[in-house]
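Asker: Give me a model of this one.
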Amino acid sequence: MSINKPYQAYQNNAVNTASGGDLTLMLYNGCIKFIKQAMKDMDNGKIEAKNTNIQKAQNIIQELMATLDPKVEISQQFMPLYDYILHQLKEGNIKNDTAFLEEALRYVTEFRDTWKQVIKQTRQSQYAQGARV
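Answerer: Have a look, this model is predicted:
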């Protein structure tokens, strides 16, 4: 157990010092990890582990939904997409069908990749503005 403590400390520090954008990226990455693991669990007949990992992915999507600002127009467009991802995760879990999980994974991966680009462009813009001052 003591071997994991430095890693846990690193993870806690990373979360505690991350910007809002970085935290969102971490959520997307975690969701992707749990969906992929659930797919492996499903393929290996590990039903309980599959269920646990799908629930973790669902919890992340629900957290992303909770952080949406309803006053911002893009949030209104994201909500139905997050609902769809939750539906796909639920159906994949109930029907033991990886096709549903693959669909959810495609959406989450696309969101994650887009979010990475937003963070990159924002940082480049901030750096450029800082260089001008």
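
Asker: use CA for all of it now, contacts and neighbours both
Answerer: Fine.

Asker: Could you pull out the helices in this protein for me?
Answerer: Taking DSSP state H, the helices of the chain run over residues 4-17, 20-43, 47-66, 73-95, 98-132.

Asker: I'd like these as CSV, with mean neighbour count appended.
Answerer: Below are the helices of the chain laid out as CSV (neighbours: other CA atoms under 10 Å):
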stretch, mean neighbour count
helix 4-17, 11
helix 20-43, 19
helix 47-66, 18
helix 73-95, 16
helix 98-132, 15
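
Asker: what about the residue nearest in space to the middle of the chain, distance to Ala57?
Answerer: When CA atoms, centre = their mean is applied to the chain, the residue found nearest the centroid is Tyr28 (1.9 Å). According to CA to CA, to the nearest Å, Tyr28 and Ala57 sit 9 Å apart.

Asker: And for Asn12?
Answerer: For Asn12, the distance to Ala57 (CA to CA) stands at 20 Å.

Asker: try Met26
Answerer: Distance of Met26 to Ala57, given as CA to CA: 12 Å.

Asker: cool, and Ala66?
Answerer: Relative to Ala57, Ala66 is positioned 14 Å away (CA to CA).

Asker: Am I right that Gly92 is in contact with Phe100?
Answerer: Yes - using CA atoms under 8 Å as the test, Gly92 is close enough to Phe100 to be in contact (4.8 Å).

Asker: Please provide the structure for the following sequence as well, for comparison with the first:
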Amino acid sequence: MYASNAYNAYKNNSVNYASKEQLLLMLVDGAVKFSKIGRQAILEKDVKKAHENIVKTQDIFIELMATLDINQAGPWGKQLMSVYEFINYNLVQVNLKKDIKKLDELIPVIEEVRDTWHEAYKLSKREV
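Answerer: Presented below is the predicted three-dimensional model:
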């Protein structure tokens, strides 16, 4: 019980005291994690668990879209928004049909988004 409470306190603190950049990395890491949990749940025919985790992944991309300031970001922001919209649209399709093939095609795209943001974070830290 104590270990569980300590872990939850650590988790809450890591979110509460994280920078905007670190929160973004946590979100994209979560998107990969939840999409893979959703995939496994589809394979196990656990419809509820699949739905919940695919929705969590969608929620992350909806948040990323809501917080992306296209006017500030310029052309790359529009491209990034298109990627986010593509992912979100396809997650809806996956969730409706529990389409493992489509999810298998989509997970590498989600991983690429994660990897890109991690690389951008590393590069931004080198410039400081």
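
Asker: ok, back up a step: what's the residue nearest to the centre of structure 1 in contact with, if anything?
Answerer: With contacts defined as CA atoms under 8 Å, 6 or more residues apart in numbering, the neighbours of Tyr28 of structure 1 are 60, 108-109, 111-112.

Asker: Looking for the alignment partner of Asp99 of structure 2 in structure 1.
Answerer: Residue correspondence to structure 1 (TM-score structural alignment): Asp99 of structure 2 is matched to Asp97.

Asker: what about its match, how many residues close to it?
Answerer: Residues near Asp97 of structure 1, counting by other CA atoms under 10 Å, number 16.

Asker: for it, what are its contacts?
Answerer: Glu91.

Asker: re the thing from before, who touches both of Tyr28 and Ala57 of structure 1?
Answerer: Overlap of the contact sets of Tyr28 of structure 1 and Ala57 (by CA under 8 Å, 6+ apart) is empty.

Asker: how close does the match of Asp99 of structure 2 sit to Gln58 of structure 1?
Answerer: Separation of Asp97 of structure 1 from Gln58 of structure 1 (CA to CA): 16 Å.

Asker: again, but for Leu86 of structure 1
Answerer: For Leu86 of structure 1, the distance to Gln58 of structure 1 (CA to CA) stands at 6 Å.

Asker: Now which residue in structure 2 aligns to Asp113 of structure 1?
Answerer: By TM-score structural alignment, Asp113 of structure 1 lines up with Asp115.

Asker: For Leu123 of structure 2, see how far away that match is.
Answerer: According to CA to CA, Asp115 of structure 2 and Leu123 of structure 2 sit 12 Å apart.

Asker: same thing with Lys102 of structure 2?
Answerer: Remark: distance between Lys102 of structure 2 and Leu123 of structure 2 (CA to CA) = 32 Å.

Asker: ok, the closest residue to Lys50 of structure 1 other than its chain neighbours to Gly21 of structure 1 distance?
Answerer: Ranked by CA to CA, 6 or more residues apart in numbering and with sequence neighbours excluded, the top spatial neighbour of Lys50 of structure 1 is Ala38, at 4.3 Å. Counting by CA to CA, the separation of Ala38 of structure 1 from Gly21 of structure 1 is 26 Å.

Asker: ok, now Gln117 of structure 1?
Answerer: On the measure of CA to CA, Gln117 of structure 1 and Gly21 of structure 1 end up 11 Å apart.
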